[in-house]
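In: Generate coordinates for the sequence data below:
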Amino acid sequence: MELRPYQKEAKTAVLSQWEQGNSKTLLVLPTGCGKTIVFAKIAEDRVRNGERVLILAHRGELLEQAADKILNACGLGCAVEKAEESCIGSWYRITVGSVQSLMREKRLAQFSKDYFNTIIIDEAHHSISDSYQKILGYFDEAKVLGVTATPDRGDMKNLGQVFDSLAYEYTLPRAIKEGYLSPIKALTIPLKLDLTGVGTQAGDYKASDIDTALDPYLYQIADEMLKYCKERKTVVFLPLIKTSQKFCKILNEKGFRSAEVNGNSIDRGTVLADFDSGKYNVLCNSMLLTEGWDCPSVDCVIVLRPTKVRGLYCQMVGRGTRLCEGKKDLLLLDFLWHTERHELCRPAHLICESPEVAEKMTANIAAAGMPVDIEQAEEKAKEDVVAQREEALAKQLAEMKKRKRKLVDPLQYEMSIQAEDLSSYVPAFGWECSPPSDKQKATLEKLGIFPDEIDNAGKAQLLLDRLGKRRNLGLTTPKQIRFLESRGFQHVGTWQFESARNLIDRIAANNWHVPNGIDPASYEPKVVNNSDVGI
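Out: The predicted model follows:
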């Protein structure tokens, strides 16, 4: 099986991290982008090197999927370490193993500590739990790859505690832009659901409390669905089984062809197959289908189980992001959840790194009153936030002009080059959280960035990497940005180096005054490479 370009990049990045000595590394690919294929090919590579590979997962369906994909993609069979089945004595070099089985001390003791050379963790956002840590601690010499579509954890602990590095991340917007996932349209339904009395448990909203708050609105929600998704194939996520069953009945009363599945459903396989074939057009479930189930023809997702866990929200929406013949887009219905807490996940959190942009995007979608493409909505929200920031920055710049120093404040630099990833950066791994090194600070100062306002090594390194890329692309330097923006020119960070230098030469020749006929607020250089904005 031929890997897609980003899958090749991902595989190369993982192997590179291991070669550099980062024995525990993380790979992030959105749902529907073939993460199983990538780690199957990595497992094949390890087997060719004579290694034994363990693939860990917490659910039987994930183990079966992994074994099937490895057989189809690589022609390699897998041994099984689960319940009564054991890989010991098998000639297969790859084992798919259940965490619940392997975590038992008696089970682990049957293996030598170097039995597995490589461990791959599917759905790695679960790996911080004690059960996974017990297994990783036993096979402590093995290289580890964590693979996930959702790098957040419900208990808010950071995966940086488990992994040494992030080898590769393929983002949802990039996957949509490159044609590997379906475009997403979000629609805010003006139905206010009050969550102010809902408590929290294990880092998220308590399902039983959500159920109580949601129950009075079920008929109204069904009426809204009649307006927007009667002709769509819809999956609805609800907090409890009883609510899922009740809502399924309501939908059938309203004329939908609705079915319900839960962990106790004896006929679950039949119901899922019938939904796939079109016998039903709505499938209700109580959080059963967040992982390990694929139905590419789903083109509408409704989340009636509000969550503050971004990873869980992405998993739910991910049930509808796959491509399918005849499918134009995924419609994501969002309701006006009223809560005093601001952690509630909304469509904006699928693609926004900045909380500020996410908040603005959520407000814009709600005001639109019609389905809005989330990529376009994010761009508009970014523009709005930039405008707000520029207003605040103008005041800061006025203060900066009074300062003697010739260095650029990091905030001014990030705003000028329009680098959202820099302004929203949050350190994750151990080394990133430590203070900037003296060498980093000295280099930043030499290149024109004021280093005292950078409080972690990860941000310092990101800035240094960006400065190097911009130099190679022939874009403006921090000192050029500082000089020209102090005289009122806008977004100098998007200019070419030569354009800025020519203008500075003209100002210098005019006794350091802006020449007549040039309005700094509206001035645009003749050569601007817009594709490099954010670099």
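
In: switch to C-alpha atoms for all contacts and neighbour counts from now on
Out: Noted.

In: for the lengthiest strand in the chain, the distance to its chain's centre please.
Out: If you go by DSSP state E, the chain has its longest strand at strand 184-194. Per C-alpha atoms, centre = their mean, to the nearest Å, the displacement of strand 184-194 from the mean C-alpha position of its chain is 22 Å.

In: next SSE after that strand?
Out: Counting by DSSP states H and E, the element after strand 184-194 in chain order, helix or strand, is strand 200-201.

In: Could you name the helices and strands sitting against that next one?
Out: When contacts are defined as 3 or more C-alpha pairs under 8 Å, 6 or more residues apart in numbering; DSSP states H and E, strand 200-201 sits against none of the other helices and strands.

In: let's see this one next to it:
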Amino acid sequence: MEAKKINLLNAYERGFIDRFTPKTSHHPPELIINSKEENVLSPMLDALESCDSFIISVAFITEGGIASLKTALYELNKRGVRGRIITSTYLNFNKPKVFKELLKIPNVDVHITRQSGFHAKGYVFKKKKYSIMFIGSSNLTDSALKKNYEYNLKLTSLDNGAVIQHFSEQFDELWEASEPLTTTWINDYEKIYEESKHDEKVLKILETKQPYHFNNLDPKEITPNLMQVEALDSLKNLRLMGETKGLVISATGTGKTYLSAFDVKSMNPDRVLFIAHREQILNKSLNDYRNLIGGDPADYGIYAGARRDADAKYMFATIQTFSKDNHLKQFASDRFDYIIIDEAHRSSANSYEKIINYFEPKFLLGMTATPERTDDNEIFGLFDFNIAYEIRLQQALGAEILSPFHYFGVTDYIVDGETISDTSSLKDLLDEERIQHIIDKLHYYSHAGEHVRGLMFVSNREEAHQLSELLNQRGYKTKSLTGLNTQQQREDAVELLEANKLDYLITVDIFNEGVDIPSINQVVMLRQTESSIIFVQQLGRGLRKHEDKEFLTVIDFIGNYKNNYLIPVALTGDKSFNKDRLRKDVIDGTVITGESTINFERIAQDRIFNSISKATLDSLANLRRMYSYTKNKLGKIPTLVDLHKDQEAMNPMLVLNKYDHYVTFLGKLKEETEPLTNGQDRILTFLSQEIVDGKRVTEILLLKELLKGPVNIADFQKDMYQKRYFMNDSTMTSIIRMFTLEFYTQQKRTKYAYPLIEVNGDFVSLTQEFRSSLNDDYFKAQVEDVIELGLLQSEEYDQTVQLTLNEKYSRTDVCRLLNWEKDETSTIYGYKNKHNTTPIFVNYHKSDDIDESVRYDDRFLDSHIFQWYTRKGTNLESKINREIIKDYQNNDTAIYLFVKRDDDEGVYHYYMGEVDIDLDSAENTMIGLHDDQHKVAKMNFILKHTVDYNMFRFIDGNK
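Out: This next block holds a predicted model:
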């Protein structure tokens, strides 16, 4: 306890007196502000998840604020941790539904204070030896925790600290004077709340943003959202360039139909044709057009089913009817000036092609949220490869065009250690205890607003029918819908749902697209994720904004499915397929912008991690599919730079991490390539394996200059220094040794064979082999492509320093970037002291098969203190450790800490920054079993840069 006290005293010295103090200090005070880099929610969840009890005192609470903490509270309840919350009825801000949601949380006790002017915002999370307190401006609302500009001070205190004691005493006094939350109290409050709705102050607080602001009687009131403004400008520019076709790729719910109506209104064509695949879409689209464009109602007509409004100025037709020859051929090919193809990913079908090839409009617009669904190259070619505008889910959420969502990855039913999996029978899926498990999760994670309007997606038709019956027997109002139901039956069911006469529509896949039910406030996934595209489509059913919902709840039941790794891909849009990054996405609280959150119960999270570990993400089939998407999009073989710039395509580093170079990969795909000489092959392999990652931009820029001719070494160094890139004599020497291959091991020198440069006095130039190879235009294009990709990749790193915090490096990278003469990866053995540098590499989570004798307890004691053990068989008296400590004391070495979560991350470690040694903490000790112990030393490192919360949670989680 005395050591803890000293460390906290040092922490307060660091936080309030001297931020450069070298003393070991756990948990320094921190000011937390919502921004792109951090938010209040992440450190609060970190404190909540590991606490032994908690108290929260806040005036205002929203359903979204509660939702942000529900998974953490669920996990706390599993280990018997309880907490107390005091809130209020101040200004009657808190909705009755908020209090109903609080009552659902079994391990939280809630009291309501009548304290006049109660406006407190304080959170205390108690642990065994200390408490963490957040005091500031954040109420328990989703906006305050993730989006609003808030000031919050995070403080750590021992139990006898004056501030924490005073807070606890005040909380206890207020608790005793407050009223317990009960169902009876909520019923009484509902009456008061309803009466207060007419209060102007309350109305101002409760008002919500709408996606469109318009009066149906006055079309001038309709204004475009951000996406539509940008897309309209792009479409205008496309036409100014003489183009007659364009494709808009826009996330579900962003307003594609209104976008097309805005553009039609701008062009003012004589006749318009709108093609869709369902009559239900036509009716909605017609009304949207009429609301915006106005005019005579007779100008708007339907051409589908029994209706034939052939003379309408604005004709809305189904593809099934209009593509038939007896209907199509009655119209002249130039009848329509503007044609819109809704759900354009379907346009590669013969029926759509038939219409597109027949008509000659002044402009053809395609609209889709999921162009990836097509399996051939027709969709992009049909629109002349003109992508007028593209906005995906992440961007749309950031622009607040869509409703925020709270995603809950919950654990599917487990019995006798077995859970729902890919091979589960219908009997298992409909087991009585699983049904109750589903109901329990629906109740706990709930929905925004008073009434649930939910969509459930299941695996097959029979499951949909029987699940509906079983839920209805338990008091729910549900209806199953499958492909066997008629269009009218579907529309009738949707009307019942919107009228609150149904709670859920249970379906297989028929509502993936083409259905507009903005009031949906809950999406339930009771099937494995077969495709990230379908996942996003189903999620998108609830992302449209609606006045009756503040957010969408997504409850995803995660079983032992092999494709679970697709869940983070779908939620984050991260197409890198980097296993480590996918795992980090699961934990990272800032990966989703705005008020949305992603939450996984612990077992569900473990299942996703297990799926990521087992998945073969860089299989040729997977790479071929992603490559083909970009090729089809461009209408040509994409370059590496093309792949990088296409945010929806694969990361080209996936290819270069598996194959020597891009030409090798293209050969595997049977694409037409030109043969490379042995020298060209070796040089391109070197460039693709050693510089393309962009970790040191100066070496790429040197190579780019060398393609033009010899370079003066001193002039180049001066130029790099003036551009603020990290550069000194040692760096320049290191770059030269890399390109001459002197840096590399004999094995790699044999592999690459041909040095790229030679030094002649003050100048450096390309070798004869390299220069002559560049006379081949195909090879030169490949080299330039790699160089340009390297420059793009370099933007991910801080080039003003040698190493970028939180980025990943191999041991070879570190040897090179620290300017070592040779690659000494094979002899580092965890750490090495060389050239006034000491890189230390730590594998944080040791594998189960690691010998007990080397199971070091290397770990973060908090976000800026790291406990480190020396190499097995060495202690403070050992030569290597004495040298490190001596050099550190004499300021003759810089110590760099690199950490990887586990072996599944391969050879790469995250750079945690430079560290200082807390010399007072250094001591000799022993590790291993009683009969097999080994001497080691342990000491604490003080990180010069505090590890950010999400990185800390990612690395330290489950340890």
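
In: sorry, back to before: helices or strands up against the longest strand of structure 1?
Out: Looks like strand 184-194 of structure 1 contacts helix 207-214, strand 330-338, helix 355-368, strand 372-373, helix 374-402 (3+ C-alpha pairs under 8 Å, 6+ apart).

In: Name the residues of that strand that come out as buried.
Out: Buried residues in strand 184-194 of structure 1, counting neighbours by 16 or more other C-alpha atoms under 10 Å, are found at I184, K185, A186, L187, T188, I189, L193.

In: And for stretch 166-183 of structure 1?
Out: In stretch 166-183 of structure 1, counting by 16+ other C-alpha under 10 Å, buried: 166-173, 175-176, 180-183.

In: So which of the residues you listed are in helices?
Out: L172, P173, A175, I176 (DSSP state H).

In: Can you give me the distance of the aligned residue in structure 2 for the second one to I401 of structure 2?
Out: The reference is to P173 of structure 1. Matched by TM-score structural alignment, P173 of structure 1 corresponds to Q394 in structure 2. Q394 of structure 2 sits 10 Å away from I401 of structure 2, going by C-alpha to C-alpha, to the nearest Å.

In: E230 of structure 2 now?
Out: 13 Å.

In: What of M315 of structure 2?
Out: For M315 of structure 2, the distance to I401 of structure 2 (C-alpha to C-alpha) stands at 28 Å.

In: Any chance of JSON lines for the buried residues of stretch 166-183 of structure 1, columns distance to E375 of structure 1?
Out: Compiled in JSON lines, the buried residues of stretch 166-183 of structure 1 are given as follows (distance: C-alpha to C-alpha, whole Å):
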{"residue": "L166", "distance to E375 of structure 1": "24"}
{"residue": "A167", "distance to E375 of structure 1": "25"}
{"residue": "Y168", "distance to E375 of structure 1": "22"}
{"residue": "E169", "distance to E375 of structure 1": "18"}
{"residue": "Y170", "distance to E375 of structure 1": "16"}
{"residue": "T171", "distance to E375 of structure 1": "12"}
{"residue": "L172", "distance to E375 of structure 1": "10"}
{"residue": "P173", "distance to E375 of structure 1": "7"}
{"residue": "A175", "distance to E375 of structure 1": "11"}
{"residue": "I176", "distance to E375 of structure 1": "9"}
{"residue": "Y180", "distance to E375 of structure 1": "15"}
{"residue": "L181", "distance to E375 of structure 1": "13"}
{"residue": "S182", "distance to E375 of structure 1": "12"}
{"residue": "P183", "distance to E375 of structure 1": "8"}
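
In: And those, which is closest to M415 of structure 1?
Out: P173 (21.5 Å; C-alpha to C-alpha).

In: Identify the residues contacting that closest one.
Out: Going by C-alpha atoms under 8 Å, 6 or more residues apart in numbering, P173 of structure 1 touches I351, E375.

In: State the distance from G311 of structure 1 to T148 of structure 1.
Out: 9 Å.

In: Compare neighbour counts for the two and give me the winner.
Out: T148 (23 against 20; other C-alpha atoms under 10 Å).

In: L336 of structure 1 reaches I189, doesn't it?
Out: Yes - using C-alpha atoms under 8 Å, L336 of structure 1 is in contact with I189, at 6.7 Å.

In: And A66 of structure 1? What does it align with in structure 2?
Out: Under TM-score structural alignment, A66 of structure 1 pairs with S285 in structure 2.

In: that's a strand at L56 of structure 1, yeah?
Out: Yes - L56 of structure 1: assigned to a strand according to DSSP: H, G, I helix; E, B strand; the rest coil.

In: what about Y896 of structure 2, helix or strand, and which?
Out: Y896 of structure 2 is part of strand 894-900, with elements assigned from DSSP H and E.

In: got the contact list for that strand?
Out: Residues contacting strand 894-900 of structure 2 (C-alpha under 8 Å, 6+ apart): 836-844, 888, 908-916, 955.

In: and if you look at stretch 115-133 of structure 1?
Out: Contacts for stretch 115-133 of structure 1 (C-alpha under 8 Å, 6+ apart): 39, 46, 51-57, 62, 99-100, 103, 139, 141-153, 157, 159, 161-162.
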